[in-house]
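> Let me see the structure of the following:
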Amino acid sequence: MKVKSLLLGILTGSIVAGAGTLLSAPASGKDLRKRIQENKAEILELLNEIKGKALDVKNEALSASLTSKESVKAFTTEVKNLMENWKQDIQPHKEEIQLRISEIEGAIQELEGVVSKSSTGEKENKK
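Predicted structure coming up:
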């Protein structure tokens, strides 16, 4: 969209500048008409060149867009595959990890029980 606006601005500026130069230069009517005819060919050539470049930019933008879409799709597919493989890799270890967590929780509860008993015993000894 920005490229289109830029090219349109360049084209408009070129036409206005050319017309302003032709009309402001002191010359006879015959010379002016001759210069207009000469510059008309140049302006048409310039317009065709700008049109060709605009088409090239459009084609490159479309190509880049398609390439980026394909890259994003490939990346997301690869990430999904990696996540699935990771899930499958950790699945056998998941149960073992849960068992170890349960053992740790049990040990913490036992430790809390021992600490609370020793705290209670210390308070009775002080009395």
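> Only C-alpha atoms from now on, for both contacts and neighbour counts.
Will do.
> Pull the number of nearby residues for K53.
When neighbours are counted by other C-alpha atoms under 10 Å, K53 registers 13.
> Let's compare: structure for the following, please.
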Amino acid sequence: MKASTFFLGLVAGSVAAAVTVLYSTPQPGNELRKTIKNASTDMKDKIKDVKGCVDDLKDSISNLTQEAKEAIPVAIEGIKGSVEKWQQATEPNKERMEKEIVAIQKALEELEQSLVAQQK
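Now for the predicted structure:
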């Protein structure tokens, strides 16, 4: 749903509600005209305020989008650099652990062979 459609519906609903309330209230003609005039003036002011808020929101979204376009690539590069550094830092440990795993596997195989030899 577009924001403009939403706000148009909001304004239309507000006007309809204001008119309904004004006409359902028992008032003399002069008071009713004054009330309607005041209500229409208030509604115009509120519509201007909403329009100003929507414009501010559009500007904020535009600024946020621009900042994100600039900041995200920098953040991605920083993350890539950190991951590369981490990989380089952990590479010696990885190699050492692989050697230890191979040694453990050999020890297990030797143990299995000795158990089989003892059972015969």
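> And stretch 18-30 of structure 1, how far out from the chain middle?
Distance of stretch 18-30 of structure 1 from the chain centroid (C-alpha atoms, centre = their mean, to the nearest Å) equals 49 Å.
> Other residues contacting that stretch?
32, 35-36, 39 (C-alpha atoms under 8 Å, 6 or more residues apart in numbering).
> give me that answer again for 7 Å
By C-alpha atoms under 7 Å, 6 or more residues apart in numbering, no surrounding residue is in contact with stretch 18-30 of structure 1.
> That one: which residues count as buried?
Buried residues in stretch 18-30 of structure 1, defined by neighbour count with 16 or more other C-alpha atoms under 10 Å: L22.
> Which element, helix or strand, includes the aligned residue in structure 2 for L55 of structure 1?
Counting by TM-score structural alignment, L55 of structure 1 lines up with K48 in structure 2. Element membership of K48 of structure 2 [criterion: DSSP states H and E] is helix 29-119.
> Comparing that helix with structure 1, how large is the average distance?
Here the mean offset of helix 29-119 of structure 2 against structure 1 after fitting is 2.5 Å, by mean C-alpha distance after the TM-score superposition for structure 1.
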